[in-house]
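Participant: take this sequence and fold it.
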Amino acid sequence: MKKLILFSLLLAAVLTATAQSPVQKPAETSWQDVVKQFTVVRTGTGYMDVGDFTEFLDRAEGMRKKPGIFKRFTARPVTFYENWGLWPTLLLILFGGLALNLTPCVLPMIPVNLAIIGAGAQSESRRKGFALGSAYGLGITVVYGLLGLAVVLGGARFGALNASPWFNLIIAVIFLLLALAMFNVFHIDLAKLHQHLSRRQVEEEYLAAFGIGGLSALLAGACVAPVVIAVLLLSGNLYTNGVHAGLALPFVLGLGMALPWPFAGAGLSFLPRPGAWMEWVKRGFGVLILLLAGYYGQLGGRLLIAHMKPSGGEEHLVVCENKSTCFKDVLSEALAANQPVFIDFWADWCKNCRAMDKTTFADPKIKSRMERYKVIKFDASNYDESPAKEILDHFGVLGLPTYVVLNPVK
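Facilitator: A predicted model of the protein is given here:
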């Protein structure tokens, strides 16, 4: 009897303790846990037409080799980098900056600028002339570097600016005006403004040379502007594609332009003298700038037409409106089915995202191609809010639209 009572008391104590102890729920799986089971195989950004997007998918699936080297550098800003790598790209930009000193807008001004800073023939010694020329060149380099940082970092979050129709049309108009100036239809003369501002020197001559060098970089004229704009576009494109070294391109361009100045300041004459040959160089620049104007003009027109078309082609997309649960659930479904994932990061303020929906994503061939993917259309309109911020940071998204292709880890 006593044993029965003792057993009953022990059983009651065990049941009471069990009832009072909290039930340990299994930890909920997060999207970070699921995404670790995928590998990023390809990323892209900006507006892509059907051909470009097909090539993007082909390369994501390993079906196509890298584009040929004969594609136009200006038409495919990232192509040269993808084919040749970082160092050849930097060398190309460096030599491009060096060549800018031979343009009709810069070469005739070299003796004038040397006289303003007291270098060259006016220098007390070659050593001092070299130092003044170096300060002048440093000003050029720093200004181009800062200009690149301001343009690229300032517009990075809003992504794909260079795929905006209005942006491309404005660039086309600027290039057209610069080309007309190359053919002497009208005259763009920034030299007088440059000389006027250059005379406002501070007492410290090296600081003055540095400032005048930076000023000359900004007021170099119509010959230099197209090259600077093209390098800025390339820099921004590389940066938004995750190549952070793209930030250095404007700096390298300025470095190339600055290279002759220390030697010119020391009185070493190795640059060719201005002459009739410069008129042919000027016309050659005019033709190149006209081609750039035509390219950006047709691109802007094509995007503008795309914006005017009715929406369509979104029925195959799964929309996740800044919700981690939706993002995680679709990834989990793809993982269970061993299916690749295509993520389209978009925003309601992104015109290029709308253009993709109206054109490329609406194309029957693209629709058929996308059926093999689990497609996530992730709304990043409020990119600074959670979980969009964490998801964008995880994939290194810097511009919209951005496309990411994932494969399940085998």
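Participant: okay, CA-based contacts and neighbour counts for the rest of this
Facilitator: OK.
Participant: helix, strand or coil for Val41?
Facilitator: Classification of Val41 by DSSP: H, G, I helix; E, B strand; the rest coil places it in strand.
Participant: cool, Val405 as well?
Facilitator: Under three-state DSSP, Val405 falls in the strand class.
Participant: Ile110 now?
Facilitator: Recorded secondary structure, Ile110: helix (three-state DSSP).
Participant: check the burial of it by counting its neighbours.
Facilitator: Using other CA atoms under 10 Å, Ile110 is surrounded by 17 other residues.
Participant: what's the answer for Ala160, then?
Facilitator: Using other CA under 10 Å, Ala160 has 24 neighbouring residues.
Participant: that one against Val152, yeah?
Facilitator: No - the criterion here is CA atoms under 8 Å, and Ala160 misses it with Val152 at 10.9 Å.
Participant: let's see this one next, to set against the first:
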Amino acid sequence: MIAAFALGQGAAHAETAFLTAEEAFVLTVNESAGSAEGVTLNWAIASGYYLYRDRIDVTSQPPGALVQFDRPEGEQKNDPNFGLMEVFQKAVTVQVHPGTARDLTVTWQGCAEAGLCYPPQTRKISLGDGAGNASALPAPISTVAASADASPRASLLQAAMGNDSAVQQLLTTRSLAWTLPIFFLLGIALAFTPCVLPMVPIVSSIVVGSQAGPRRSFALSLAFVLPMALTYAALGIVAALAGANLQALLQNRWTLFALGGVFVVLALGMFGFFELQLPAFLRNRLDRASCARQGGTLSGAAGMGALSAMLVGPCMTAPLAGALLYIAQSGNMVQGGLLLLFLGLGMGVPLLVVGTLGTRCLPRPGPWMNRIKGVFGFLLLGTALWMVQRVVAPFVALALWGALCLSVALTLFQMLRADGVADAGRTGPGLLVRSLALVVGLWGAAMVFGAAAGSADPWRPLAGIVSRSGSASQDKDTAPASDSSFQTVRSPQELQARLGEALAADQPVLVDFYADWCVSCKTIESEVFGNEKVQRALAGVMRLRADITEGNAAQQDLMRKHQIIGPPTVMLFDAQGRERRDARLVGEFTVKDLLQRHPEGSGI
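Facilitator: Prediction:
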């Protein structure tokens, strides 16, 4: 009896340890008289909780009016759900300039340090009535409040930021002081692609001419580079302005699959299957306009710079796509403009060198240029896989990563063979390339074999195989295994129907509340529900997975009905259909925690 009482107290503590979203993040709204200064949003954040900077969003209702808002800089935090993110703790104030908008929708999302991630929260605000306090506004829409529908903005793009894959991941895990040099170096790399480098000596001869001295040549080259870079900066600002709409689209798995397919097509372009360029009639017009520009003058050089950005831009669609997607998801106009400005400046470095020192300092065109395109091609394939890995089975994602690594390794070996340096691969740079290909190939093979055995972690690809080997019998009960015995429900009606079936069959039920953007849910799926002891303990138990990834009205209603704060949460029902409230698990838990509430071989 004492043990049962202690167990019940521990379970109750696990459930009540977390605040509701309204208690954890208290929003108050102040509207200045006459709206001259706009609207001030103030969040009071409870101790042990934090709010994501990039998840604070303000839009007009109905859409159409331009709403501007200023988010302060946050603290850098390595978040288990979304990777390195900027967060706010204790409090944050956001100033909103609604313009002509009369109604606003405010969306935000935060997490608890103890491992619980709340679904996105939404509040609708009506302006113009001078309402200066939160009580005069509609009640916040949340997972437990019985109010209106929510319109979450959970971005699967950001949800996957904990995985380092392609260009976006590298950029997202760095501050602006890092990303500016990265974009500059990326611009230099793009300048050595086949669609850009051959233009450098031609354009430089038009801009610089044969009579200019070194100083004049440098000035003219700089006059060419700056407008070209500013053109890309404008593109970055446009991408940032489109960021909010893009984030909304990236909640949908079919949108992610479509974008992943686009990146695959762009990667094929980088591999030389086809060429991306402007239609012929547009190229001809731009060529005639460039020829009409007078060379040797600053104005002529500036015009040529702007025109060249338009000429080579479509050719660079593939490598630019990843950078623009990263800028769009940040939603920061200043940052977007600066990053693409530095990209353009990096592209202009070879031109500045050529304009000042002449074409003799440039490397000669050759096969190495196509290898640079190949690097971008593999980065784009990695980006495509990174986008869809959150909406496919974990073992499928692992197998695809393994196939990508094997492709990289085979390409490196083929490169050595094509250069006729197979024997030279035992010394010098050839040895380095051969060693890299071997390591990447072995890692890829391990991921493919691990996926076939049910593994899901790319850093431990053979965990599933090791758990089945005789030498690993001691670890057999703690290694993850594949488990696909869960039935998915997404509404109160679906859950009630499954509970009715279990009641008719005199069967206990386990309900796991889950979301794709919840990394703790992924860990529990692999390490807890995939554990062999847990699977034996749950034999004869109906296992349901309540998927709340989309956060639509039905899923919000499901959470409200059962008073679910957020994922991960596990409910246990006995064979009579009654929930064992004392056994509810909230937040990340272990095999031991679950088995304490449902010992092996016992009924719920």
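Participant: quick check: stretch 208-219 of structure 1 aligns to which part of structure 2?
Facilitator: Under TM-score structural alignment, stretch 208-219 of structure 1 corresponds to residues 300-311 of structure 2.
Participant: how about residues contacting the matching stretch?
Facilitator: Defining contact as CA atoms under 8 Å, 6 or more residues apart in numbering, one finds that stretch 300-311 of structure 2 is touched by 207, 220-221, 223-229, 231-232, 278, 283, 286, 290, 293-295.
Participant: now list the buried members of those.
Facilitator: 207, 220-221, 223-229, 231-232, 286, 290, 293, 295 (16 or more other CA atoms under 10 Å).
Participant: which of the residues you listed lies closest to Phe449 of structure 2?
Facilitator: Nearest to Phe449 of structure 2 among those: Tyr232, at 43.7 Å, using CA to CA.
Participant: helices of the stretch 51-200 of structure 2, start to end?
Facilitator: For the stretch 51-200 of structure 2, the helices defined by DSSP state H, counting those that start in this stretch occupy 156-159, 167-172, 176-191, 199-208.
Participant: most tightly surrounded among these?
Facilitator: helix 156-159 (a mean of 23; mean count of other CA atoms under 10 Å).
Participant: any idea how far that helix is from the chain center?
Facilitator: 4 Å (CA atoms, centre = their mean, to the nearest Å).
Participant: what is that helix packed up against?
Facilitator: Using 3 or more CA pairs under 8 Å, 6 or more residues apart in numbering; DSSP states H and E, no helix or strand is in contact with helix 156-159 of structure 2.
Participant: ok so, going back, would you reformat the helices of the stretch 51-200 of structure 2 as JSON lines and include distance to Asn30 of structure 2?
Facilitator: Listed next are the helices of the stretch 51-200 of structure 2 as JSON lines, based on distance: least, CA to CA, whole Å:
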{"stretch": "helix 156-159", "distance to Asn30 of structure 2": "30"}
{"stretch": "helix 167-172", "distance to Asn30 of structure 2": "33"}
{"stretch": "helix 176-191", "distance to Asn30 of structure 2": "31"}
{"stretch": "helix 199-208", "distance to Asn30 of structure 2": "55"}
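Participant: and the ones you listed: which comes nearest Pro567 of structure 2?
Facilitator: Of all the helices of the stretch 51-200 of structure 2, helix 156-159 sits nearest to Pro567 of structure 2, with 13.9 Å by CA to CA.
Participant: thinking again about what came up before, the buried ones among the contacts of stretch 300-311 of structure 2 in helices, which ones?
Facilitator: Among those, the ones falling in helices (DSSP state H) are 207, 220-221, 223-229, 231-232, 286, 290.
Participant: map Ile229 of structure 1 onto structure 2.
Facilitator: Matched across to structure 2, Ile229 of structure 1 falls on Ala321, judged by TM-score structural alignment.
Participant: its match: neighbour count?
Facilitator: Residues lying near Ala321 of structure 2 (other CA under 10 Å) number 16.
Participant: helix or strand: which one has it?
Facilitator: Counting by DSSP states H and E, the element that carries Ala321 of structure 2 is helix 317-330.
Participant: buried set for that helix?
Facilitator: Neighbour-count burial for helix 317-330 of structure 2 [16+ other CA under 10 Å]: 317-330.
Participant: same check on stretch 41-58 of structure 2?
Facilitator: Of all the residues in stretch 41-58 of structure 2, those buried under the rule 16+ other CA under 10 Å are 41-46, 49-58.
Participant: picking up where we left off before, who are the packing partners of the helix or strand following the helix holding Ala321 of structure 2?
Facilitator: For helix 317-330 of structure 2, the succeeding helix or strand toward the C-terminus, using DSSP H and E, is helix 333-357. The helices and strands touching helix 333-357 of structure 2, judged by 3+ CA pairs under 8 Å, 6+ apart, are helix 176-191, helix 199-208, helix 214-241, helix 317-330.
Participant: now those helices in a markdown table, with distance to Leu595 of structure 2?
Facilitator: A markdown table is the format used below for these (distance: least, CA to CA, whole Å):
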| stretch | distance to Leu595 of structure 2 |
| --- | --- |
| helix 176-191 | 46 |
| helix 199-208 | 67 |
| helix 214-241 | 48 |
| helix 317-330 | 41 |
